[in-house]
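Asks: got a structure for you, letters missing:
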């Protein structure tokens, strides 16, 4: 066989269009239905559709829907389009490491962003076994990132002394930031 005849065979093969020839054409390898040699189980499909319809007909209360989602990325960011990376950066899931968990509010805006990258992330609703925390409970909450339970316990409260120790000097804030950066860059150029 010459190169020209091989090229024509390949060209004919690439131009061949796969057409659906009915639900019982399972004998050919190029049809998707070949993967199901005993036919498509219509009963199982109807059962799943009925389950979905039953879930949709349930009367949900506001307490049944979680106001927050716990979201993490389980796939790498390599070889994904730029617009998905952009959405992941808005959600805070743009780190190199996978499985870093982020709390995202359950609003239509964020749900739309999550829908765009649904094939890259996993999602868990946050449960409030002790009730939704109030302003007095702000320092007493602890989120279990594996079960998604946010517990309120006074033993978790951080003292004001530890918070004051964690604060940095005021030189890095406000009007002193420009002078600090200028000083540090001059010091860096002096070496």
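Replies: Sure thing, it's come through. These numbers come from a predicted model, not from an experiment.

Asks: From here on, just use CA atoms for contacts and neighbour counts.
Replies: Noted.

Asks: can you confirm residue 150 is in a strand?
Replies: Yes - applying DSSP: H, G, I helix; E, B strand; the rest coil, one finds residue 150 inside a strand.

Asks: The spatially closest residue to it that is not a sequence neighbour and residue 70: what is the separation?
Replies: Excluding the flanking residues, the one nearest residue 150 by C-alpha to C-alpha, 6 or more residues apart in numbering is residue 143, at 4.3 Å. Counting by C-alpha to C-alpha, to the nearest Å, the gap from residue 143 to residue 70 is 10 Å.

Asks: likewise residue 13?
Replies: Relative to residue 70, and taking C-alpha to C-alpha, residue 13 is found at 48 Å.

Asks: what does residue 54 give?
Replies: Taken as C-alpha to C-alpha, the span from residue 54 to residue 70 is 26 Å.

Asks: In terms of neighbours, single out the busier of the two.
Replies: residue 70 (22 against 10; other C-alpha atoms under 10 Å).

Asks: Name the SS class of that one, please.
Replies: Going by three-state DSSP: residue 70 is strand.

Asks: Surely it touches residue 102?
Replies: Yes - the pair formed by residue 70 and residue 102 meets the contact definition of C-alpha atoms under 8 Å, at 5.7 Å.

Asks: residues in contact with stretch 44-51?
Replies: Taking contacts as C-alpha atoms under 8 Å, 6 or more residues apart in numbering, no residue outside stretch 44-51 touches it.

Asks: tell me which residues of that stretch are tucked away?
Replies: Of the residues in stretch 44-51, none count as buried by neighbour count, 16 or more other C-alpha atoms under 10 Å.

Asks: Please compare the first structure with the one that follows:
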């Protein structure tokens, strides 16, 4: 049976639905177009709140969520996505990778975690591959730098305190502004 536009209803029934949550407009445009070419129904939300508006009516099968956006972190959205569809495959994408946030994303219900930049094939592979056990994560060939160890520790303490900067700074024994300055820097290399 065809609709007014001549599209088959049958193809829509089997069409995967993807929610793309990212505040990078160019990235969203390119990824959405690539996924539509793969016969997916894609909706784009530029923030956690906009994703919440789309979620009740759209019911996605897949979600690609940026970790760091203006406003709330994409991590906050993971439990809500899982609750709306327990079989949804959720990928957290980020340019600010840390072991602590990767573990937290998986604990909250994400299927996997991928560092930006990532292309369409890497995103699809990560969505369907599933989480790697922490013991299977590749270890660096050389020890982490002191700066990277500090970054990982700060991320872990921040997660344990639900993103509360003041409490994290107090526990780390540093001034809140010092912590904010460290968090605003790009993550240090290994």
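Replies: Structure received. This one's a predicted model, so the numbers in the text were calculated from it and none came from an experiment.

Asks: Send over the TM-score of the superposed chains.
Replies: Scored against TM-score structural alignment, normalised by the length of the second structure, the superposed chains reach a TM-score of 0.25; 92 aligned residues with a C-alpha RMSD of 6.0 Å.

Asks: returning to that earlier point: thinking the residue nearest to residue 150 of the first structure is in contact with residue 151, fair?
Replies: Yes - using C-alpha under 8 Å, residue 143 of the first structure is in contact with residue 151, at 6.4 Å.

Asks: Between these two, point out the one with more neighbours.
Replies: Counted by other C-alpha under 10 Å, residue 143 of the first structure and residue 151 do not tie: residue 151 has more neighbours, with 19 against 16.

Asks: ok, then the element right after the longest helix that the second structure contains?
Replies: Longest helix in the second structure, counting residues (DSSP state H): helix 146-160. For helix 146-160 of the second structure, the succeeding helix or strand toward the C-terminus, using DSSP states H and E, is helix 165-172.

Asks: For that following helix, name the packing helices and strands.
Replies: When contacts are defined as 3 or more C-alpha pairs under 8 Å, 6 or more residues apart in numbering; DSSP states H and E, helix 165-172 of the second structure packs onto helix 146-160, helix 176-184.

Asks: Residue 123 of the second structure in helix, strand or coil?
Replies: helix.

Asks: how deep is it tucked in, by neighbour count?
Replies: Residue 123 of the second structure, neighbours per other C-alpha under 10 Å, totals 21.

Asks: Can you name the residues that contact it?
Replies: Contacts of residue 123 of the second structure by C-alpha under 8 Å, 6+ apart are 91, 114.

Asks: on that earlier part again, please tell me how far the residue nearest to residue 150 of the first structure sits from residue 91 of the first structure.
Replies: 19 Å.

Asks: ditto for residue 85 of the first structure
Replies: Relative to residue 91 of the first structure, and taking C-alpha to C-alpha, residue 85 of the first structure is found at 10 Å.

Asks: repeat for residue 48 of the first structure
Replies: 32 Å.

Asks: Same question for residue 9 of the first structure.
Replies: 49 Å.

Asks: ok, these two, which is more surrounded?
Replies: Between residue 9 of the first structure and residue 91, residue 91 has the larger neighbour count (other C-alpha under 10 Å), namely 17 against 12.

Asks: Residue 146 of the second structure - how many residues pack around it?
Replies: 11.

Asks: what distance separates the start and the end of stretch 151-163 of the first structure?
Replies: 21 Å.

Asks: same thing with stretch 154-165 of the second structure?
Replies: Across stretch 154-165 of the second structure, first to last residue, C-alpha to C-alpha, it's 10 Å.

Asks: Tell me how far residue 7 of the first structure lies from residue 184 of the first structure.
Replies: In terms of C-alpha to C-alpha, residue 7 of the first structure sits 66 Å off from residue 184 of the first structure.

Asks: For the strand or helix carrying residue 80 of the second structure, list every residue counted as buried.
Replies: Residue 80 of the second structure is part of helix 77-84 when elements are defined by DSSP H and E. For helix 77-84 of the second structure, a neighbour-count test (16+ other C-alpha under 10 Å) marks 77, 78, 81, 82 as buried.

Asks: Against residue 4 of the first structure, how distant is residue 13 of the first structure?
Replies: 14 Å.
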